[in-house]
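# Dropping a prediction and its sequence here:
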Amino acid sequence: MPVTLSPLPAGRVDLIADLTLPPEQHEFSAPPAQALAKARGRRDGHLIREGDHTVGFFGIDPDYPEAHDFAEAGSIGLRMFSIDHRHQGRGIASAACRLLRDYLCQEYPQAHACYLTVNHRNPRARAAYLAGGFIDTGADYLGGGAGPQHILRLALTDTPAG
């Protein structure tokens, strides 16, 4: 079935309430509903769907550059990206990442880039992001609670990094 992305409708956190992660991934991310509830600042929720089923979630932080000096003004941040444990290992994360550029350009036309950080000990997630067109900046983010993280950037326009 095709993988699609769509905004989480306002007030519909119930759509992600059943998404869970295996225990070994909890150090990198809480289950989506918990992560969204604990998020500081504004987060726009987005669903990852396979056919009629919600199989994953991600948040967009429109104020990402305010908290991360490596992200230039006019960029956004990808946070809380996760695939439900029952649907992992089937290429859904990579498929969703390949859709991100066009989707984010449509949903955030003012943004020229999207940043994220991914833990050094999470190579599968890093590989999915790279498959989706993110570029490793070569720099590390050291402010994460679970150790050093790669800083990745996805160009949303042809505007060079500032």
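In hand now; what should we look at?

# okay, CA-based contacts and neighbour counts for the rest of this
OK.

# ok, which stretches of the protein are helices?
For the chain, helices defined by DSSP state H occupy the ranges 32-38, 64-67, 92-107, 123-131.

# Just the buried residues of the last one, please?
Of the residues in helix 123-131, those buried under the neighbour-count criterion (16 or more other Cα atoms under 10 Å) are 125, 126, 128, 129, 130, 131.

# One more to weigh against that first structure:
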Amino acid sequence: MLSTKASVVLVEYTDTYEEHLSNYYLPEEQLQFTSMPLDKINNPSVSSTANHVLNLEDGVPVGYFALEDGEKLLKYSTNPTARLLTSFSIDARNQGKGLAKIGLQLLPEFVRNNLFGTDEFVLGVNQKNTPAYNLYLKTGFVDENEFYEGPKGPQHILHLKV
């Protein structure tokens, strides 16, 4: 059997992906650490300047995250040219295929091409979410031993320079 490498890209969310995202699935144990994509995209408390980014495999959305600025960012960083990466997830039916890692590896290039002037990402990862913490470290994020007390417990603040 021949195997072909899937084409994985990051793209800005548009309404054309809404139907795919309405079928997005995450189990309860993961929802304690993230949000469903459409819930985040349609959340009025998210900055209107946030970027909603999809991880596509062969043109189909398999992952999502937001890049936020404004008040929420200031809880994690004093860098005015940073973006806060939030709500990172891969649809549960597509987990275990390396798509999260590939998406995070594509992030710096995506930002250089789409978010001019952004020179760093920061994120908070719950101390209880060891798989996510390890994934972020494997893809270049650095733990500078900073913490944020989030609504669901302490979070490691991780940094990635672009």
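Done, it's in. In this text, all values refer to a predicted model and were calculated from it rather than measured experimentally.

# returning to what we had before: can you redo the helices of structure 1 as a markdown table with distance to residue 25 of structure 1?
Shown next, in a markdown table, are the helices of structure 1 (distance: least, Cα to Cα, whole Å):
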| stretch | distance to residue 25 of structure 1 |
| --- | --- |
| helix 32-38 | 12 |
| helix 64-67 | 23 |
| helix 92-107 | 14 |
| helix 123-131 | 11 |
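
# Of all the ones you listed, which one comes closest to residue 149 of structure 1?
helix 123-131 (9.9 Å; Cα to Cα).

# what about the aligned residue in structure 1 for residue 28 of structure 2, neighbour count?
Under the alignment (TM-score structural alignment), residue 28 of structure 2 pairs with residue 23 of structure 1. Using other Cα atoms under 10 Å, residue 23 of structure 1 has 11 other residues around it.

# what's the spacing between the aligned residue in structure 1 for residue 144 of structure 2 and residue 54 of structure 1?
Residue pairing (TM-score structural alignment): residue 144 of structure 2 is matched to residue 137 of structure 1. Residue 137 of structure 1 is 31 Å from residue 54 of structure 1, where distance means Cα to Cα, to the nearest Å.

# Please apply the same query to residue 76 of structure 1.
23 Å.

# do the same with residue 119 of structure 1
Distance from residue 119 of structure 1 to residue 54 of structure 1, counting by Cα to Cα: 25 Å.

# Also residue 122 of structure 1?
To residue 54 of structure 1, residue 122 of structure 1 is 23 Å away according to Cα to Cα.

# So which of these two has more stuff around it?
Neighbours were counted for residue 122 of structure 1 and for residue 54 using other Cα under 10 Å; residue 54 has more, 20 against 13.

# which residues sit in contact with residue 51 of structure 1?
1, 2, 3, 4 (Cα atoms under 8 Å, 6 or more residues apart in numbering).

# ok, the first one touching residue 50?
Yes: under the criterion of Cα atoms under 8 Å, residue 1 of structure 1 is in contact with residue 50, at a separation of 5.9 Å.

# The two: which has the busier surroundings?
residue 50 (17 against 8).

# can you tell me which residues contact that one?
1, 2, 3, 4.

# can you name the two of the residues you listed that are farthest apart?
Among the contacts of residue 50 of structure 1, 1 and 4 lie farthest apart (Cα to Cα), at 9.5 Å.

# Neighbours of the aligned residue in structure 2 for residue 4 of structure 1, how many?
Aligned counterpart of residue 4 of structure 1 in structure 2: residue 9 (TM-score structural alignment). If you count neighbours by other Cα under 10 Å, residue 9 of structure 2 ends up with 19.
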